[in-house]
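*Asks:* fold the following for me, if possible:
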Amino acid sequence: MTTRTLHLLCSAAPPVFDIAHVIEDAQTRGWDVCLGLTPTAAHWLSGSLDGLAALTGHPVRWQYKFPGQPDLWPAADAVLFAPATFNTVNAWALGLTSNLVIGLAAEATGKRLPVIAMPCTNTALAAHPQFEVSLNTLRTAGVELLHGETGYTPDPVDPDAPLNFPWPTALNALSQVSAQA
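*Replies:* I've put the predicted structure just below:
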């Protein structure tokens, strides 16, 4: 099995706490995983960042590098953005790259790399009119969205955590990317 590089990008939503298991699962499927986090997700996982870097063999990134610094990760063969919060989906669709992972996702979209995203939001935010506009913008740009019946169905308002975030669905979608290469 040939190892391919996955840029796994995550927003601050409760499924991010399962990320070590997701990384291990992706690795068993032949992916060399590089983990990128929104600043808030990095804060949430601050006690685990060294362990996650050891698990992936790459530094966990959440900030842009300084000009002139070398890239710390190998180039991506595919990108998985999950969980992708309401804020992340809207910022990405609008091209607002104020944080690293949205910038990486926007670049990957522009390069026409295989990009898969699984939004994670509640029903109230999913009902906001901009959310559907943003999903359509990303679909039109070639992003495979695992949302609703094809992925994550928004949970009721104000749960402590999503009731069922289907990480296996996201990883299976990556397997399809590998099969098509």
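
*Asks:* make it CA atoms for all contacts and neighbour counts henceforth
*Replies:* Noted.

*Asks:* report the secondary structure state of residue 98.
*Replies:* For residue 98, the assignment made with DSSP: H, G, I helix; E, B strand; the rest coil gives coil.

*Asks:* residue 62 versus that one, what's the distance?
*Replies:* As defined by Cα to Cα, to the nearest Å, residue 98 lies at a distance of 11 Å from residue 62.

*Asks:* more crowded one of the two?
*Replies:* Neighbours were counted for residue 98 and for residue 62 using other Cα atoms under 10 Å; residue 62 has more, 20 against 13.

*Asks:* that one is in contact with residue 36, isn't it?
*Replies:* Yes. The pair formed by residue 62 and residue 36 meets the contact definition of Cα atoms under 8 Å, at 5.7 Å.

*Asks:* can you get me a residue count around residue 63?
*Replies:* By other Cα under 10 Å, 15 other residues sit near residue 63.

*Asks:* the structure of the following sequence is requested for comparison with the preceding one:
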Amino acid sequence: MTTPQKQPFLYVVVCAGGVAGDVGKLITAAQGRGWQVGVVATPQGLGFIDAEAVEAQTGHPIRSAWRRPGDPRPLPPADAIAVAPATFNTINKWAAGISDTLALGILCEAYGMGTPIAVLPCLNAAQAAHPAYRQSLRRLREMGVRIGGGEPYGGTEAGHAAFAFRWEEALELLEPGRA
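*Replies:* Predicted structure coming up:
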């Protein structure tokens, strides 16, 4: 008799990027590829998503704050993590080892645990031009983080509206052999 194989569990870390409201697209794609999904939102990112819809879609509560000692863990351990959208702030804090939110704490610990991570940056061209951003991407790559994403969007609201965000790229980066 064979034992059923456990479905892998994906944490989706959602930051306060303008496309965050569409995170359901990534959840749907991940579930279609056999993942169970739990969402961890930055405190600001939480305001960019429809929490009720995301929780209904995943079947798990959204995490955005630390749990108290003795509280049960609401999500199983992550087999992989997708950070999408990833903001300038989160990328730079993460690369510097700053762990001042639950999302950053999970990302900083994931490196030490060897958890595969894919990140899809979502920032404008002016932010991407900052030298700290380039240094942060270099450090994250050195840590084994798989970085995707296309060009930064233009610095205007109209530029953001035309910005194409490929949610599925996070899953492609997490496929075996795509390190």
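
*Asks:* give me the TM-score for this pair.
*Replies:* Structural agreement between the overlaid chains, expressed as a TM-score with TM-score structural alignment, normalised by the length of the second structure, amounts to 0.89; 172 aligned residues with a Cα RMSD of 1.7 Å.

*Asks:* next, show the common contact partners of residue 62 and residue 36 of the first structure.
*Replies:* Common neighbours of residue 62 of the first structure and residue 36, using Cα atoms under 8 Å, 6 or more residues apart in numbering, are 100, 101.

*Asks:* got the buried residues for the longest helix along the first structure?
*Replies:* Secondary structure of the first structure per DSSP state H: the longest helix is helix 167-180. The neighbour-count criterion (16 or more other Cα atoms under 10 Å) identifies 167, 170, 171, 173, 174, 178 as the buried residues of helix 167-180 of the first structure.

*Asks:* same question, stretch 113-132 of the second structure
*Replies:* Along stretch 113-132 of the second structure, these residues count as buried under the neighbour rule (16+ other Cα under 10 Å): 115, 116, 117, 118, 119, 120, 121, 122, 123, 124, 127, 128.

*Asks:* from residue 130 of the second structure, how far off is the third one?
*Replies:* Distance check for residue 117 of the second structure against residue 130 of the second structure: by Cα to Cα, it reads 23 Å.

*Asks:* kindly report the same for residue 40 of the second structure.
*Replies:* Counting by Cα to Cα, the gap from residue 40 of the second structure to residue 130 of the second structure is 27 Å.

*Asks:* who's in contact with the residue nearest to the spatial centre of the second structure?
*Replies:* Of all residues in the second structure, the one closest to the mean position by Cα atoms, centre = their mean is residue 83, 1.5 Å from it. With contacts defined as Cα under 8 Å, 6+ apart, the neighbours of residue 83 of the second structure are 12, 13, 14, 15, 117, 118, 119, 120, 170.

*Asks:* wait, what's in contact with residue 132 of the first structure?
*Replies:* residue 126.

*Asks:* as a quick check, tell me the outermost residue of the first structure.
*Replies:* In the first structure, residue 68 marks the outermost C-alpha relative to the chain mean, sitting 26.0 Å out by Cα atoms, centre = their mean.

*Asks:* which position in the second structure pairs with that one?
*Replies:* If you follow residue 68 of the first structure across to the second structure using TM-score structural alignment, you land on residue 70.

*Asks:* then residue 40 of the first structure?
*Replies:* Aligned partner of residue 40 of the first structure by TM-score structural alignment: residue 44.

*Asks:* and which of the buried residues of helix 167-180 of the first structure is nearest to residue 1 of the first structure?
*Replies:* Nearest to residue 1 of the first structure, judged by Cα to Cα, of those is residue 178 at 10.2 Å.

*Asks:* roughly how far does the closest one sit from residue 14 of the first structure?
*Replies:* Distance of residue 178 of the first structure to residue 14 of the first structure, computed by Cα to Cα: 28 Å.

*Asks:* and residue 46 of the second structure, how close does it get to residue 169 of the second structure?
*Replies:* Counting by Cα to Cα, the separation of residue 46 of the second structure from residue 169 of the second structure is 22 Å.

*Asks:* now do residue 158 of the second structure
*Replies:* 24 Å.

*Asks:* one more: residue 92 of the second structure?
*Replies:* From residue 92 of the second structure over to residue 169 of the second structure the distance is 21 Å, taken as Cα to Cα.

*Asks:* which non-adjacent residue is nearest residue 171 of the second structure?
*Replies:* With Cα to Cα, 6 or more residues apart in numbering as the measure, residue 30 is the residue that lies nearest to residue 171 of the second structure, at 6.9 Å, once sequence neighbours are left out.

*Asks:* trace that neighbour over to the first structure, please.
*Replies:* In the first structure, the residue paired with residue 30 of the second structure is residue 26, using TM-score structural alignment.
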